[in-house]
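Visitor: Got a predicted structure plus its sequence, pasted below:
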Amino acid sequence: MTKFQTQPGFVVQAFRFALDPNASQEHALRSHCGAARVAYNWAVGWVTASWWQRRAEETYGIPQKELTEWRSWSLPSLRKAFNEAKHTDPRFTAWWEENSKEAYNTGLANAAAAFDNYAKSKRGQRKGKRAGMPRFKSKRKTRLACRFTTGTIRVDADGRHVTLPRLGTIRTHEPTGSLRTRVHAGTARVLSATVRHERGRWLASFQVEVRRDIVRVARPDVVVGIDLGVKTLAVLADSTGEIRTIPNPRHYDRSLKLLGRTSRTVSRRQGPDRRTGRKPSKRWVKANAARNKVHHRVGNLRTDALHKFTTAVAAEYGTIVVEDLHVAGMLRNRRLARHIADAGFGEINRQLNYKTGQRHATRMIVADRWYPSSKTCSGCGAVKAKLPLHVRTYECDACGLVIDRDDNAALNLAALAATAVTGTGVAGDQDTAPAVPKPRGADRKTRTTRTRRKAEAGRAGGATLPHQRQTETRDRTQAEALTLW
């Protein structure tokens, strides 16, 4: 993605509108998105071809200096090579002129980014899950998307149409006055536009540089702690002692009965079979569209509810304290994965992050992932060694405080904002008392399991377990390879 130099007082914001294309325009949209996929696959094949060629030549005993040169995956190199190939390669000569050059540039830019992510992940310079080598995109599974950075990109004066390169003027489902007014007033500048097919409809997202003044929040001196959960979506406890509970809408759970009915209807129709090449019947296509419509509605309801919640919180409090949740790890629990995904924990933190930084003068504090907010007493600061999930009421053994588990965690998170001043993170002693020493059980150590005890006993007796022998062999092999390298 191209990086723009944002002016002081301006932020980059997205304005998204649902499109209402006619039959010919939808065909052109699908053609542009398909061209982006074809360009991406061509770039992946063109770059990796040199890799496989070098590997084959090494097996023939060809010297290192005489091997095939590496092909660069930078965007300028891919553009130059593609412009040469599109005139001679029979896969492109017949149809490449039908689409805008921005469609092919989208695929090439995505391929260059994918190779960069792979190289950085290989060198350990990229955070998150390890990125693998780029693979070809399937025509059946790939999400349709195309990005335009040059050409005629505008919101029309009537407020109900947008104009894009080669696609022309397309009507929108909703008014575009929110963007058109800013552009005409000179407080916004359109940088790029992206069209994509998502949740059964075509969407146009405009990346806009907008002048945005920081809006003062309603309660700038109040600190709020947010504890996310499944039983209730969030518990908000502020520094004034007020505790609010946000119920969990459970949009997906409410639609399970309807989804089951539509899924049974789909299963009774003649669907596609890739092994035999059987085409789906018209009744199957109609039933599958009805089932997808239910899924799309659930996603839209969830997105709307989360945006309303995060916008209200960011506009009210001066300081917001949230937890650094390991959502990917939580989703591995097969009993809670569906409920956690339906609540959208990661999306809440993401929205709060940019809404507090760009729209309001709000400070956002992210508690450490290992901070025991649920185990710590909000009255005296004592920490329990264990607190299972089924225990929903916190009972302090030191001071006798009895409080709801989620309310206690939210109060501790709100008190965490005072750590820089008082040196404590306990709700009951924000101003005066020192921190209470924490007993065993509130650290980051992994709990001792049966397998761990066996391993420790084996090491004490001098025995070596099978998985230890495999680890030692792998480490020795890696050490030898590094020495040879």
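Guide: That came through, no problem.
Visitor: drop to CA atoms for contacts and neighbour counts, all remaining ones
Guide: Fine.
Visitor: Show me the contact partners of stretch 404-417.
Guide: Outside stretch 404-417, the residues that touch it by CA atoms under 8 Å, 6 or more residues apart in numbering are 223-227, 229, 235-239, 243, 319-323, 365, 367, 373-378, 391-394, 424-427, 430.
Visitor: for this protein, what spans make up the helices?
Guide: 23-59, 75-88, 101-123, 177-185, 251-254, 256-267, 282-314, 327-330, 337-343, 345-358, 405-415, 419-422, 450-461, 466-484 (DSSP state H).
Visitor: The last one: how far from the chain's middle?
Guide: Right, the one you point to is helix 466-484. On the basis of CA atoms, centre = their mean, to the nearest Å, helix 466-484 sits 36 Å off its chain's mean C-alpha point.
Visitor: can you check the fourth one too?
Guide: Here helix 177-185 is found 29 Å from its chain centre; the criterion is CA atoms, centre = their mean.
Visitor: Same question for it: list its buried residues.
Guide: With burial defined by 16 or more other CA atoms under 10 Å, the residues of helix 177-185 counted as buried are 179-180, 183.
Visitor: before we move on, back to that, buried deepest among the helices of the chain, which one?
Guide: helix 405-415 (a mean of 28; mean count of other CA atoms under 10 Å).
Visitor: hmm, which of the contacts of stretch 404-417 are the buried ones?
Guide: By 16+ other CA under 10 Å, the contacts of stretch 404-417 give 223-227, 229, 235-239, 243, 319-323, 365, 367, 373-378, 394, 424-427, 430 as buried.
Visitor: Kindly reformat the helices of the chain as TSV containing distance to Val12.
Guide: Formatted as TSV, these follow (distance: least, CA to CA, whole Å):
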stretch	distance to Val12
helix 23-59	24
helix 75-88	23
helix 101-123	20
helix 177-185	13
helix 251-254	31
helix 256-267	38
helix 282-314	18
helix 327-330	27
helix 337-343	28
helix 345-358	9
helix 405-415	31
helix 419-422	32
helix 450-461	50
helix 466-484	46
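Visitor: Gly151 is nearest to which of these?
Guide: helix 101-123 (9.0 Å; CA to CA).
Visitor: Residues touching the closest one, excluding its own?
Guide: By CA under 8 Å, 6+ apart, helix 101-123 touches 1, 32-33, 35-41, 43-44, 73-75, 78-79, 126-127, 130-134, 146-150.
Visitor: and here's the other structure:
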Amino acid sequence: MLKAYKFRIYPNEEQKVYLAKTFGCTRFVYNKMLADRIKSYEENKELDIKTMKYPAPAQYKNEFEWLKEVDSLALANAQMNLDKAYKNFFRNKSIGFPKFKKKTNTNNYTTNNQNGTVYIENSHIKLPKLKSMIKIKQHRQFDGLIKSCTVSQVPSGKYYISILVDCENIELPKTDKKVGVDLGIKEFAITSDGEIFSNPKHLKKSEKRLAKLQKDLSRKQKGSNNRKKARIKVSRLHEKIANQRKDMLHKVSTQLINENQVIVIEDLKVSNMIKNHKLAKSIADVSWSEFRTMLEYKSKWYGREIIIAPSNYASSQLCSNCGNQSNQTKDLSCRTYICPVCGMIMDRDINASKNLLKLAM
């Protein structure tokens, strides 16, 4: 099974220069190939697009000799990424046509472990084309064959490496326990067992600090060192909020996976829900989509089952006792479900989670 492990790395000044060159070269090759494809299509519209042949990164090295200074596998992966973007576009036009990569504060490139060129030794990692090894903070160990790795630099200036490993999968012992999970904003998640996972609202807690830092940034002169320092402060706070959110999501998803064999969750259309401008910020902060992604891949790792309720399943409007449907909970201010038929009184979120649990029975 393929698993990715992300670690922070600490390159020295010489290594930072090489990484910056590789980031720039992969971005240049991607943009150059995309521009050539667009030009070729405009000149040969009458031909079948599937029969067209385009230049490979190796062909650019004769014209741009500085491309030889970086890892050729990183350039080859840039071509693969462009091919994938094209395939996704022709498979589903709503995804959008591939876009040119901008020179931003977020950079990355991917290389493969060809002939054992990538390995970790004495808290240092060896990368292709680099003579010296980069210091790595390996906070967890793994056993398996390294397939590839992605080096990235985030806006705060920190460097990370994500290592894709082909390792043996160890499943958790099976259990008979099943649970329905209702996701919300007031409380992050409520289970059919009555357990409540509170919503920490990390963004809301940091909004005042973030607003001040952004105001300071806007007042700095463009191109100045003070503006660069102010931008890094804003980036670090955004990174802290994102890390707090991911930490919470990992802890909740891991607990649910460890304790339950079957987990039932809602099929929430977040892209539609976020159009509600009154709740958009809260919905984005709670990150339901990422939580669902975590549950799905962890269930594959550990031999659990995830059931996604149909989008038309009215879990909040049904009575978990008699099955009667009532529209009272369409009003979000209504926090208690009162069944007009059987008289059951229950918290609306616990009632919804019990209805979701019925899909696992």
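Guide: Received it, and whenever you're ready, just let me know what you need. Quick caveat, the model's predicted, so the values are computed rather than measured.
Visitor: what TM-score do we get after superposing?
Guide: Superposed pair, TM-score by TM-score structural alignment, normalised by the length of structure 2: 0.93. Supporting alignment: 357 aligned residues with a CA RMSD of 1.9 Å.
Visitor: out of the contacts of stretch 404-417 of structure 1, which are inside strands?
Guide: Secondary structure defined by DSSP state E assigns 223-227, 235-238, 243, 319-323, 365, 367, 393-394 of the contacts of stretch 404-417 of structure 1 to strands.
Visitor: Verify the stated contact: Leu144 of structure 1 with Gly200.
Guide: No. With contact defined as CA atoms under 8 Å, Leu144 of structure 1 does not reach Gly200; the gap is 11.2 Å.
Visitor: What is the equivalent residue in structure 2 for Trp51 of structure 1?
Guide: Trp51 of structure 1 maps onto Tyr41 in structure 2, with residues paired by TM-score structural alignment.
Visitor: count of neighbours near the closest residue to its match other than its chain neighbours?
Guide: Excluding the flanking residues, the one nearest Tyr41 of structure 2 by CA to CA, 6 or more residues apart in numbering is Ile49, at 7.4 Å. Applying other CA atoms under 10 Å, we find 12 residues neighbouring Ile49 of structure 2.
Visitor: Wait, Ile49 of structure 2 touches Glu43, no?
Guide: No. Between Ile49 of structure 2 and Glu43 there is no contact under CA under 8 Å: 11.6 Å.
Visitor: Enumerate every residue touching the most centrally placed residue in structure 2.
Guide: Closest residue to the average C-alpha location of structure 2: Glu290 at 6.5 Å, with CA atoms, centre = their mean. For Glu290 of structure 2, the contact set (CA under 8 Å, 6+ apart) comprises Leu249.
Visitor: show me the contacts for the closest residue to Asp36 of structure 2 other than its chain neighbours.
Guide: Nearest residue to Asp36 of structure 2, sequence neighbours excluded (CA to CA, 6+ apart): Tyr54, at 7.5 Å. Counting by CA under 8 Å, 6+ apart, Tyr54 of structure 2 touches 33, 36-37.
Visitor: Identify, from the residues you listed, the entry nearest to Gln138 of structure 2.
Guide: Of the contacts of Tyr54 of structure 2, the one sitting nearest to Gln138 of structure 2 (CA to CA) turns out to be Met33, at 35.9 Å.
Visitor: Relative to Tyr41 of structure 2, how far out is the closest one?
Guide: 12 Å (CA to CA, to the nearest Å).
Visitor: contacting residues for whichever residue in structure 1 pairs up with Arg231 of structure 2?
Guide: Under the alignment by TM-score structural alignment, Arg231 of structure 2 pairs with Asn288 in structure 1. For Asn288 of structure 1, the contacting residues are 262-263, 266, by CA under 8 Å, 6+ apart.
Visitor: now do 10 Å
Guide: Asn288 of structure 1 makes contact with 262-263, 265-267, 269, 271, 282, according to CA atoms under 10 Å, 6 or more residues apart in numbering.
Visitor: from these, which is closest to Glu456 of structure 1?
Guide: Ser263 (50.5 Å).
Visitor: quick one: which of Leu144 and Gly200 of structure 1 has more around it?
Guide: Ranked by neighbour count (other CA under 10 Å), Leu144 of structure 1 and Gly200 place Leu144 first, with 19 against 12.
Visitor: Against Pro466 of structure 1, how distant is the more buried one?
Guide: Leu144 of structure 1 is 48 Å from Pro466 of structure 1, by CA to CA.
Visitor: same thing with Val298 of structure 1?
Guide: 48 Å.
Visitor: What range does stretch 299-311 of structure 1 cover in structure 2?
Guide: Aligning stretch 299-311 of structure 1 against structure 2 (TM-score structural alignment) gives residues 242-254.
Visitor: one step back: next up, the contacts around the match of Trp51 of structure 1.
Guide: 35, 47-49, 52.
Visitor: can you redo these as TSV with distance to Cys167 of structure 2?
Guide: TSV is the format used below for those (distance: CA to CA, whole Å):
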residue	distance to Cys167 of structure 2
Ala35	39
Leu47	45
Asp48	42
Ile49	39
Met52	39
